[in-house]
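Trainee: with the sequence up front, the predicted model follows.
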Amino acid sequence: MMHPEFETYLRRSDLAEEAVRKISDLAVARKLRRNELLFSAGEICRHKVFVVSGLLYTFNISAGGNQHILQFAPENSWTLDVESYDRQIPSQVSIGAVEPSTILCWQKKDFDMLLAEVPQLKKFAEGLIARNIHYSRKRILISLSATPEEKYEDFIQTFPDYLARLPLRMIAAYLGISIKTLTRIRHAQLQR
């Protein structure tokens, strides 16, 4: 079962047509409603997920009840809890839909088989992993050393289209700042 958007995405890589077909045949399409969870903390992440349309987010709720957003996954991106998926252990995070979303899912056994049978997919996956490591490293460095203003400036430069798609509370939860601080920063920018 093929989604044209996913097919276009895969064709931008070095994957052969037969590989694209194999990958697509094992995908299961699913629609998520706004605020619907793909899975919750405590459950095992059993699928590798490609976002065809919409926007997902990975988050954790602290003991104090505060939401901390680790990442967003817009259309044409992949998402999962790597540790839970790889080790098949309960996840420490939840993944949910910010807006109505269409996703493609692969069970671990199916994706592992694809990696073994399609060498180009393994190379493609390694490239995605490398990009995610670079992104995570940049995010950690900014989180540790940047001021709230610098965090927000980096956010709007890195994800300019997210401003219209996300409520302020989610942007604040991603940046690790209060909504009050975020509102102050945005107000100061408007004054410039």
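Mentor: Now that the structure is in, tell me what you want to look at. Numbers count the residues shown, from 1 in each chain.

Trainee: every contact and neighbour count from this point should use C-alpha atoms.
Mentor: Noted.

Trainee: longest single helix anywhere in this protein?
Mentor: Longest helix in the chain by number of residues, with DSSP state H as the criterion: helix 119-145.

Trainee: try it against this one:
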Amino acid sequence: MPVVFKTYIQQQAGLSATETDQVYGLALQRNISRKGVLLQEGDVCRHKVFIAKGLLRTYRAKSDGSEHIIQFSPENSWTVEPESYDKSIPSAYTIDALEPCDVLLWTKKDFVSLQEDIPKLKSFSQHVISNNIYINRQRVFSTISSSAEEKYDEFIRQHPNLFARVPLHMVASYLGVSRETLSRIRNAQVSR
């Protein structure tokens, strides 16, 4: 069992060693190479994913080939494409690796079973979902109400360790601004 997962789940969810072993016992371990795809647009999302090492991104491509990143998932975080996972329908999004990743995956059936057996896991899972809803609502509000400079400042404040790990064009995509605008903002802040 990856030490990072054991530490995370025991500290964040308050699981005992036995409960942690039970959760880990149903996990599938997978290594994903840089640029490897975890979920391809059009496939059904069948797993909840914990990132033990590395960095994933979730994005949607438009017909013109442009990509719109909706989420970065670094180590010690979870990811899933919720609509596809919940409804067992083809995903409109792709999840791929920006760095080599070590992930743990649980099928829906196994994760539901674990939540039934371990009430603390169910409570923790609901907390993670609620927190993600809050973060996404804040992001929507920021997208429709903030200037490009404010979006950049918020990204740096919320994700201080990601900026050096993510190419500039992907940060621009995540913020919904052009690469040129983001470069201008960065240059203006550096020259202050």
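Mentor: That came in fine, so what should we check first? None of the values given here were measured: they were computed from a predicted structure.

Trainee: quick one: TM-score?
Mentor: TM-score for the superposed chains, counting by TM-score structural alignment, normalised by the length of the first structure: 0.97, backed by 191 aligned residues with a C-alpha RMSD of 0.8 Å.

Trainee: chain center to the longest helix of the first structure: distance?
Mentor: In terms of C-alpha atoms, centre = their mean, to the nearest Å, the gap separating the centre of helix 119-145 of the first structure from the centre of its chain is 12 Å.

Trainee: list the buried residues in it.
Mentor: Along helix 119-145 of the first structure, the positions that meet the burial threshold by neighbour count (16 or more other C-alpha atoms under 10 Å) are Gln120, Leu121, Arg139, Ile142, Ser143.

Trainee: same check, this time on stretch 52-65 of the first structure
Mentor: For stretch 52-65 of the first structure, a neighbour-count test (16+ other C-alpha under 10 Å) marks Val52, Ser53, Gly54, Leu55, Leu56, Tyr57, Thr58, Phe59, Asn60 as buried.

Trainee: the strands in the first structure, which residues?
Mentor: If DSSP state E is used as the criterion, the strands of the first structure fall at 28-32, 37-39, 47-61, 67-74, 77-79, 94-107.

Trainee: other SSEs contacting the longest one?
Mentor: Strand 47-61 of the first structure makes packing contacts with strand 67-74, strand 77-79, strand 94-107, helix 108-117 when contacts are defined by 3 or more C-alpha pairs under 8 Å, 6 or more residues apart in numbering; DSSP states H and E.

Trainee: list the superposition-based mean deviation of the shortest one with respect to the second structure.
Mentor: To tie it back to what came earlier, the one meant is strand 77-79 of the first structure. Once the two structures are superposed, the average separation between strand 77-79 of the first structure and the matching residues of the second structure is 0.3 Å (mean C-alpha distance after the TM-score superposition for the first structure).

Trainee: tabulate the buried residues of helix 119-145 of the first structure (TSV), appending distance to Arg33 of the first structure.
Mentor: Formatted as TSV, the entries for the buried residues of helix 119-145 of the first structure read as follows, by distance: C-alpha to C-alpha, whole Å:
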residue	distance to Arg33 of the first structure
Gln120	33
Leu121	30
Arg139	28
Ile142	32
Ser143	30
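
Trainee: how near is Ala125 of the first structure to Gln67 of the first structure?
Mentor: For Ala125 of the first structure, the distance to Gln67 of the first structure equals 29 Å [C-alpha to C-alpha, to the nearest Å].

Trainee: swap in Arg137 of the first structure?
Mentor: 21 Å.

Trainee: also Arg139 of the first structure?
Mentor: Distance from Arg139 of the first structure to Gln67 of the first structure, by C-alpha to C-alpha: 17 Å.

Trainee: returning to what we had before: mean per-residue distance, the longest helix of the first structure to the second structure?
Mentor: Comparison of helix 119-145 of the first structure with the second structure after fitting gives an average deviation of 0.7 Å (mean C-alpha distance after the TM-score superposition for the first structure).

Trainee: quick one on the thing from earlier: of all the strands of the first structure, which one is nearest Asp154 of the first structure?
Mentor: Proximity of those to Asp154 of the first structure was assessed by C-alpha to C-alpha; the nearest stretch is strand 67-74, lying at 14.1 Å.

Trainee: residue contacts, the spatially most central residue of the second structure?
Mentor: Centrality entry for the second structure: nearest residue to the mean C-alpha point is Ser73, 2.9 Å, by C-alpha atoms, centre = their mean. Contacts for Ser73 of the second structure were tallied using C-alpha atoms under 8 Å, 6 or more residues apart in numbering; they are Ile51, Leu55, Leu56, Arg57, Thr79.
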